[in-house]
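# Here is my input; please provide its structure:
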Amino acid sequence: METMASTASSASPATKAGIEPISDRVLPIMIALCIAGFIGMFCDTALNIALSDLMESLRVSASTVQWLTTGYLLTLGVLVPVSSFLMQWFTTRQLFTFSLAISIVGGVVAALSAGFSLLLIGRILQAVGIGILLPLIFNTILVIFPPERRGQALGTMGLVIMFAPSAGPTLAGLTIEYLSWNYIFWFTIPFLLVSLFVGIRYMQNISKITKPKIDVPSILLSTIGFGGIVFGFSHAGEGDGGWSDPVVIASLLIGVVSLLIFCFRQNALKQPMLNLQVFQYPMFVVGLLSVFLCFMIIMSTMLIFPMYFQGALAKTAMAAGLILLPGGIVNGLLAPVMGILYDKFGPRWLVIPGFLLICIVLWTMSGFDVDTSIGFIIGLHVLLMIGISMVMSPAQTNGLNQLPSHLHPDGTAFMNTLQ
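Next comes the predicted model:
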């Protein structure tokens, strides 16, 4: 794995594109992005630990309350792939403002909801915001920072985005213990407002608006393809049918076929919605798969561990969140450190040992039972997060650095779609 700084000049791509230089705005822009990214990822996992309370307070079944997660993921699966297209139609400032505004509206709707339907609407509105925001965050960093500083910049963002899913269950557990689940949403509103105001004051357009032709079939195929796969995976966890459920099989089949047709169509278009040329860069593909695996592990632990702690070990929601907190803190603190090490040494000496550590820890975790000590669980979770921090940010930075600047929106869209 070797970095290829030659793929981009050390000068700001924004400057080369003729866009107003923003060197004096980099710090406030990063602050706005970090706050928004943290809250977006916090909302992704914070509600998981409250599902039992929601079933009781809203008087809904487990299969119904699951739609708070399924609906959220479906919306992300539909929106994130079209983010590259949106960045070519709307300015960075417009997209950032809209994503924050719709996230705030979604948070208020969810916080005020007294029934399941309104809460689901609030969650979907939040997903619309984060679906636009996440790819925008990474594309903005790629534009405002030269290649030799991207490792540190993406590492700093990794501190925020990786700490948020880990902090979500802990903060949500504390909230449920002393207040109610509604406050999980209320607490996010002030941070989103701060990010929105800072963004309105300092955010500038950092991408070239080309307004490519809207290809409706591509949007429909993308929506059916990614939506079908996300729904299939989500529905497989509901009921007793699992992966053999006809609905799951049909959903996955329709999703895969739609994506295949989508790919053929993108190759045939002069202005594709998602440019598949990114897959001509081998190190981008390696980075893409590495990030996908790491994020899958992170989100799996955020879902499975709380159920294991509360169901098998009879811990409270707050205790379950606190058990996960040390690993989340370590992962967050190491993210910028790994970014600096990547800028200095490259990805090889981080990614390979990181994957080895992850494999060893996951194999050991497969032996967890009701007699496993809490200290041992915390120690292994910390080691797992160390391994992930060694892989995720360096692999992501190395993969995106391989792409020429005009493919950065497509690269970030693919990475965020798989996540």
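
# okay, CA-based contacts and neighbour counts for the rest of this
Noted.

# Would you tell me which helix is longest in the protein?
The longest helix of the chain (DSSP state H) is helix 147-178.

# mind listing what's buried in it?
147-176 (16 or more other Cα atoms under 10 Å).

# again with stretch 240-250
242-243, 245, 247-249.

# structure for this one too, so we can compare:
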Amino acid sequence: MTPDIPVSETTPVPAPAPTAGVPDTGAPAAGADHSARNRLVIGLLLVSTFVVILNETIMGVALPRLMADLSVTAVAGQWLTTAFMLTMAVVIPVTGFLLQRLHTRPVFLTAMTLFSLGTLVCAVAPGFGTLLAGRVVQACGTAIMMPLLMTTVLTLVPPAGRGRVMGNISIVISVAPAVGPTISGVILSVLEWRWMFILVLPIAVGSLLLGAWRMQNVTEPRPAPLDVVSVVLSALGFGGLVYGLSTLGEGGEAAVPAWAPLAVGLAALAVFVRRQTRLQRTDRALLDLRTFRSRVFTASTAVLAVSMMALFGTLIVLPIYLQTVHGLDPLGTGLLLLPGGLVMGLLAPVVGRVYDRSGPTVLLVPGSILLSGSLWYLASTSAATPVPMVLLTHVVLSTGLALMFTPLFTAGLGSLPERLYSHGSAMVGTLQQVAGAAGTALFVTVLTLGAAGAAASGAAAPEATEAGVRSAFLCGGIISLLAVAGSFGVRRPALSPEPAPGSAG
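Have a look, this model is predicted:
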């Protein structure tokens, strides 16, 4: 993955002062040829981030097995995914501060240590509580890795070559969640659920050890105060939104009514935004909202949010349709979704090269149309729809997403001044989690309401589910029209964006 990474060959990074008794693992002297070092750093981050992101969706197919083996209800079992997303939403905003204050190497080692420790806890968990705790620790490491990868790439790779590298990042962001259910389905068809973590553990530990040996510091920390009040407001705001949306997706089975955490989250988020606009005047904001002063960044994140809603909504509803209406087993469902994930992975580097040559519009417009068309077709499916047609439609949908993710990340984050890279990366990561939770909640809620309405009219269970699935994808198709419209507003940013004024509020 790393040989094709274009990097700046003279990235100026001061060498840290040597410490007695500790080998110097910092960056070489400024002005040296850093191309090999930068390729190694980005390659390590790409592989490690793929491994950690994969775990976000690996539990979905495993839920029935876990419910039986651990004697838990569906609502309790769903917390293995909800808690992961909730932790990500709480931790990611803080990574903007960490990436400003700390070198690349200690941040990477912290992230992979947390992820490896969480994976070990999950692998040996004697019960549900320990397994849930392990998932939370895993999520802490995962939350740090994605902004670290984004910020490092933006710092090291010149604007003219970012498309190719962002294409590789798109593999991490889109393919890893898409193939998670397939991998867990294959593992569960022959092994017990612990092997989902046992097989990942040596890869995670290997990445950690390789990083401890070869990872170098490629960014220069700068003083950045931590506003504790902002941290608390961020946790309540983003955490409340993700939890409320996830609870909404559980319907009436949730222990807490969805409106309560949503209300707390929205109120805290309003206070958080007001506080950040005041703190950013003196560069003390936890998340600098001046990122949204870039029209390209704002348009890109809006379209990205719709795309992530479509991805996560489809990942939750399509398996329900295939298993309930067509009678496929979890392994068959996972294998049917695999070609779409592979298409996204194969297209991502090509899309990156096209972006470098032609910009975002030629990719985003057809990509958003393919995404929208696929959702509208899925809104017309029934028990009579051939399974190969469903497979083809999922491949087309995946192709549309592959055409969109790379230009959205590259144009959006590339439009920011360098000192806002860490804030922009954290903002994108946080919105991904909120959008994923919103997409899951929206699709599941509409499916539930549609199925309940059909059942009240006398439809049998499979027919009722079929009606609910059509309603969910119809809602997705309507929302996807926003992505089509927004794709025309994303332009290639200037190669050297001007810094945002320090006094802007």
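
# about what we covered before: now flag whichever of the buried residues of stretch 240-250 of structure 1 is closest to residue 370 of structure 1.
Set against residue 370 of structure 1, the nearest of the buried residues of stretch 240-250 of structure 1 by Cα to Cα is residue 242 (24.8 Å).

# isn't that closest one right next to residue 234, touching?
No - in this structure, residue 242 of structure 1 is not within contact of residue 234 by Cα atoms under 8 Å, at 9.9 Å.

# follow-up on the earlier one: residue range for the longest helix of structure 1 in structure 2?
Here helix 147-178 of structure 1 aligns to structure 2 at residues 159-190, judged by TM-score structural alignment.

# Buried residues in stretch 84-95 of structure 1, which are they?
Quick answer for stretch 84-95 of structure 1 (16+ other Cα under 10 Å): 84-93, 95.

# okay, how far is it across it, tip to tip?
Using Cα to Cα, to the nearest Å, the end-to-end distance of stretch 84-95 of structure 1 comes out at 12 Å.

# and if you look at stretch 171-187 of structure 1?
Stretch 171-187 of structure 1 has an end-to-end distance of 10 Å (Cα to Cα).

# Ok, stretch 109-121 of structure 1 next?
Span of stretch 109-121 of structure 1 from end to end, Cα to Cα: 8 Å.

# what's the spacing between that stretch and its chain's center?
23 Å (Cα atoms, centre = their mean, to the nearest Å).

# Could you list the buried residues of that stretch?
Neighbour counts over stretch 109-121 of structure 1 (16+ other Cα under 10 Å) mark 109-113, 116, 118-121 as buried.

# what's the answer for stretch 375-383 of structure 1, then?
377-378, 380-383.

# which residue lines up with residue 54 of structure 2 in structure 1?
With TM-score structural alignment as the criterion, residue 54 of structure 2 pairs with residue 42.

# what about that match, how many neighbours?
When neighbours are counted by other Cα atoms under 10 Å, residue 42 of structure 1 registers 25.

# you'd agree it is up against residue 170?
No - the pair residue 42 of structure 1 / residue 170 is not scored as a contact, 10.5 Å apart, by Cα under 8 Å.

# what range in structure 2 matches stretch 389-407 of structure 1?
So in structure 2, the equivalent range for stretch 389-407 of structure 1 is 402-420, judged by TM-score structural alignment.

# Report the buried residues of the matching stretch.
402-418, 420.

# Now which residue in structure 2 aligns to residue 209 of structure 1?
Using TM-score structural alignment, residue 209 of structure 1 lines up with residue 221 in structure 2.

# can you confirm that match is in a strand?
No - per DSSP: H, G, I helix; E, B strand; the rest coil, residue 221 of structure 2 lies outside any strand segment and is coil.

# residues contacting it?
99-103 (Cα atoms under 8 Å, 6 or more residues apart in numbering).
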